[in-house]
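J.: sequence? don't have it. structure:
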């Protein structure tokens, strides 16, 4: 592998040169954590300003995905599996250095994870599924949760970098699709939480009660934590920018859950209802607002499609 290494005492050499592709809110924060941990990070994104921002913090700017891949260890946080296919192409895999490992942080379908792992193995390379649980502020604070699965040697090789980016890495074994199934399941639960908050807060509001006080109540008793707290406050205030995760991406992940359930012949009774609500949010509320904006679908319907009194955004 074409890397710069350092050693600590009599311990093994640790690769210090890595690549990172995809510098949205999450990717930029994760690449910054690697920089803070002392790694030489070559960064690439379709948005050049994102590359320049990290270059000012010490990253090596890449002109294309090839530059990040050439480091021998690529971490990517791309929007979906089609974006991964466009960046980590068969041609680029064949040109990658010996021992190359791709760590894919995107939430994708189990089938795509198997596809990418097989393509990497065919070229003699490693592949690790490593979707994450947490928003950009969790990355910055060192509270990111990472789920990992893939060939054991590849997972061991990238373990120090994952540790640098997250609070805890959960090992889901040798099969590349396993971690993405776990992540899809997490997001399916969050989708339910968003709709539950939307319905409960709307019910309160229609009875003249204070939604923000209700969120304070549940976080002080039965539902403490970032989902019911952070998203609850956003819904109560009708504040959905800046987005930590957009409604468009939320719909994408919901469809991944429904697809995985169909493949496994698992009935999800609430799935079609949630799909209809998320599709309405994307089309009628804002595809690029935070996915908590799905609450406005319930609010508007409760108000008879009249102004609910909130101003999303």
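T.: Alright, I've got the coordinates. Everything numeric in this text was worked out from a predicted model, so none of it was measured.
J.: contacts, neighbours, all on C-alpha from now
T.: Will do.
J.: Which parts of the stretch 1-150 of the chain are strands?
T.: In the stretch 1-150 of the chain, the segments counted as strands under DSSP state E, counting those that start in this stretch are 5-6, 14-15, 17-21, 40-44, 60-61, 73-76, 101-104, 126-129, 132-133, 145-150.
J.: and residue 202, which of those is closest to it?
T.: Closest approach to residue 202 among the strands of the stretch 1-150 of the chain is made by strand 132-133 (27.3 Å; C-alpha to C-alpha).
J.: who does that closest one touch, helix- and strand-wise?
T.: Judged by 3 or more C-alpha pairs under 8 Å, 6 or more residues apart in numbering; DSSP states H and E, strand 132-133 is in contact with strand 145-150.
J.: need the next SSE after the strand it packs on, C-terminal direction.
T.: Next along the chain after strand 145-150, taking DSSP states H and E as the criterion, comes helix 152-165.
J.: which residues of the stretch 201-313 of the chain fall in helices?
T.: Using DSSP state H, counting those that start in this stretch, the helices found in the stretch 201-313 of the chain span residues 211-219, 226, 232-237, 247-263, 271-280, 295-302.
J.: Find the centremost residue of this protein, please.
T.: With distances taken as C-alpha atoms, centre = their mean, the residue of the chain nearest its centroid is residue 132 (5.2 Å).
J.: what sits against it?
T.: Residues counted as contacts of residue 132 (C-alpha atoms under 8 Å, 6 or more residues apart in numbering) are 105-106, 144-147, 183.
J.: Just send the helices of the stretch 201-313 of the chain back as TSV, with distance to residue 43 and mean neighbour count too.
T.: Shown next, in TSV, are the helices of the stretch 201-313 of the chain (distance: least, C-alpha to C-alpha, whole Å; neighbours: other C-alpha atoms under 10 Å):
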stretch	distance to residue 43	mean neighbour count
helix 211-219	39	17
helix 226	30	13
helix 232-237	32	22
helix 247-263	23	19
helix 271-280	33	17
helix 295-302	36	21
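J.: Using a markdown table, lay out these together with distance to residue 113.
T.: What follows is the helices of the stretch 201-313 of the chain, written out as a markdown table (distance: least, C-alpha to C-alpha, whole Å):
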| stretch | distance to residue 113 |
| --- | --- |
| helix 211-219 | 36 |
| helix 226 | 28 |
| helix 232-237 | 32 |
| helix 247-263 | 12 |
| helix 271-280 | 23 |
| helix 295-302 | 32 |
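J.: Of all those, which one is nearest residue 24?
T.: helix 247-263 (12.7 Å).
J.: what about the closest one, distance to the chain center?
T.: Distance of helix 247-263 from the chain centroid (C-alpha atoms, centre = their mean, to the nearest Å) equals 14 Å.
J.: Comparison target below:
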């Protein structure tokens, strides 16, 4: 089986290294040719354009920037697609784009399967991390061995096309929020003369990540009348954070918006509810 891989960024190039290490024949292309050429030493066949890279390939993998880039590259590469070729797109894209491409390539006689990932470059090299799929379950079942070999765990979210794209974006939203929250925590710690290493010591012992499933369950169960931390008290703490940051001449990115949402829910009479009531409208 011949594979093509289009897009040799950090993720794509390490996917290719892992494939080559397992004995796969891989044809590669990248807009910046030097990134593709760097894989020749590992056994990749490098081509100057996407069409040539796709010629004769049974499977075409894609890791690109966005919807527009995926559409542009696949359109160019399609001139070299063999009959019945399968496209696996690991790009983080819009739900709409994933759905439209599934239909578009099906009409042209090809299988397009969106398979975004929660994987960094090292995960791609080690075949660890998580890959997400949804859509045609017959297609997913048939190609599950190929996709599973690329990742630590393949998560199948059912028959609805585009759902994997939506879950990927939701997960990335949480990662962005987490990083912004950590930036606020570091900024507030700095105001109080606390070193980043001391904050790391706290989180190494108090594992907030382990609390996420329980917190999400509390929100989805809508158990807001059983508070473990009342909204009024959480808002008081947010006020302390904002005051300390202002006195220290530091701007916080996340807390001002959270405080505003808290104020709105308190005004609606939810001050004595669990503070997670601020997520109620998201259900």
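T.: Received the coordinates, thanks. Because the structure is a prediction, the values reported are computed rather than measured.
J.: Give me the TM-score for these two chains.
T.: Here the superposed chains carry a TM-score of 0.70, computed using TM-score structural alignment, normalised by the length of structure 2; 216 aligned residues with a C-alpha RMSD of 2.3 Å.
J.: Would you write a PyMOL line that selects the buried entries of the contacts of residue 132 of structure 1?
T.: A single PyMOL command selects the buried members of these (16 or more other C-alpha atoms under 10 Å):
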select buried, resi 105+106+144+145+146+147+183
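J.: returning to what we had before: corresponding residue for the residue nearest to the centre of structure 1 in structure 2?
T.: Matched across to structure 2, residue 132 of structure 1 falls on residue 117, judged by TM-score structural alignment.
J.: So that match versus residue 261 of structure 2, what's the distance?
T.: Between residue 117 of structure 2 and residue 261 of structure 2 the distance is 32 Å, computed by C-alpha to C-alpha, to the nearest Å.
J.: Could you do residue 188 of structure 2 as well?
T.: Remark: distance between residue 188 of structure 2 and residue 261 of structure 2 (C-alpha to C-alpha) = 20 Å.
J.: Which one's more surrounded, these two?
T.: The neighbour count for residue 188 of structure 2 versus residue 261, taken as other C-alpha atoms under 10 Å, is higher for residue 188 (21 against 15).
J.: what residue of structure 1 takes the place of that one?
T.: Correspondence of residue 188 of structure 2 to structure 1, assessed by TM-score structural alignment: residue 203.
J.: Then residue 46 of structure 2?
T.: Aligning on TM-score structural alignment places residue 46 of structure 2 opposite residue 61 in structure 1.
J.: check contacts around its match.
T.: Each residue near residue 61 of structure 1 by C-alpha under 8 Å, 6+ apart is listed here: 42-44, 51-52, 54-55.
J.: again, only using 6 Å
T.: Residues near residue 61 of structure 1 by C-alpha atoms under 6 Å, 6 or more residues apart in numbering: 42-43, 51, 55.
J.: could you dump those residues to TSV with neighbour count and distance to residue 302 of structure 1?
T.: Shown next, in TSV, are the contacts of residue 61 of structure 1 (neighbours: other C-alpha atoms under 10 Å; distance: C-alpha to C-alpha, whole Å):
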residue	neighbour count	distance to residue 302 of structure 1
42	28	50
43	32	46
51	23	44
55	16	49
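J.: which parts of the helix or strand residue 175 of structure 2 falls within are buried?
T.: Here residue 175 of structure 2, judged by DSSP H and E, is contained in helix 163-191. By neighbour count on 16+ other C-alpha under 10 Å, the buried set for helix 163-191 of structure 2 is 163-169, 180-181, 184-189, 191.
J.: got a list of what the residue lying closest to the match of residue 132 of structure 1 once chain neighbours are set aside touches?
T.: Nearest in space to residue 117 of structure 2, with sequence neighbours left out and distances taken as C-alpha to C-alpha, 6 or more residues apart in numbering, is residue 131 at 4.3 Å. By C-alpha under 6 Å, 6+ apart, the residues touching residue 131 of structure 2 are 116-117, 154.
J.: again, 7 Å this time
T.: 115-118, 151, 153-155 (C-alpha atoms under 7 Å, 6 or more residues apart in numbering).
J.: can you pick the most crowded of the residues you listed?
T.: Busiest of the contacts of residue 131 of structure 2 [other C-alpha under 10 Å] is residue 115, holding 29 neighbours.
J.: I figured it hits residue 89, correct?
T.: Yes - shown here, residue 115 of structure 2 and residue 89 form a contact pair, counting by C-alpha atoms under 7 Å, at 5.6 Å.
J.: Residue 61 of structure 2 -> structure 1?
T.: By TM-score structural alignment, residue 61 of structure 2 lines up with residue 75.
J.: quick one: that match from residue 176 of structure 1, how far?
T.: Here residue 75 of structure 1 is placed at a distance of 15 Å from residue 176 of structure 1 (C-alpha to C-alpha).
J.: Equivalent analysis for residue 141 of structure 1, please.
T.: In terms of C-alpha to C-alpha, residue 141 of structure 1 sits 28 Å off from residue 176 of structure 1.
J.: ok, those two, which is more surrounded?
T.: The neighbour comparison of residue 141 of structure 1 against residue 176 (other C-alpha under 10 Å) goes to residue 176, with 26 against 13.
J.: The more buried one pairs with which position in structure 2?
T.: Under the alignment (TM-score structural alignment), residue 176 of structure 1 maps onto residue 161 of structure 2.
J.: ok, now which ones touch its match?
T.: Contacts of residue 161 of structure 2 by C-alpha under 7 Å, 6+ apart are 99, 134-135.
J.: neighbours around the residue nearest to it when sequence neighbours are not counted, how many?
T.: Distances taken as C-alpha to C-alpha, 6+ apart place residue 135 nearest to residue 161 of structure 2, at 4.2 Å, with adjacent residues excluded. For residue 135 of structure 2, the neighbour count with other C-alpha under 10 Å is 20.
J.: what about residue 57 of structure 2, neighbour count?
T.: If you count neighbours by other C-alpha under 10 Å, residue 57 of structure 2 ends up with 24.
J.: Can you tell me what the residue nearest to residue 161 of structure 2 aligns to in structure 1?
T.: Using TM-score structural alignment, residue 135 of structure 2 lines up with residue 150 in structure 1.
J.: related to what we said a few turns ago, helix, strand or coil: sort out the match of residue 176 of structure 1 for me.
T.: Judged by DSSP: H, G, I helix; E, B strand; the rest coil, the three-state class of residue 161 of structure 2 is coil.
J.: ok, it to residue 28 of structure 2 distance?
T.: Distance of residue 161 of structure 2 to residue 28 of structure 2, computed by C-alpha to C-alpha: 28 Å.
J.: Check residue 135 of structure 2 too.
T.: Distance from residue 135 of structure 2 to residue 28 of structure 2, by C-alpha to C-alpha: 27 Å.
J.: likewise residue 207 of structure 2?
T.: With C-alpha to C-alpha as the criterion, residue 207 of structure 2 and residue 28 of structure 2 are 41 Å apart.
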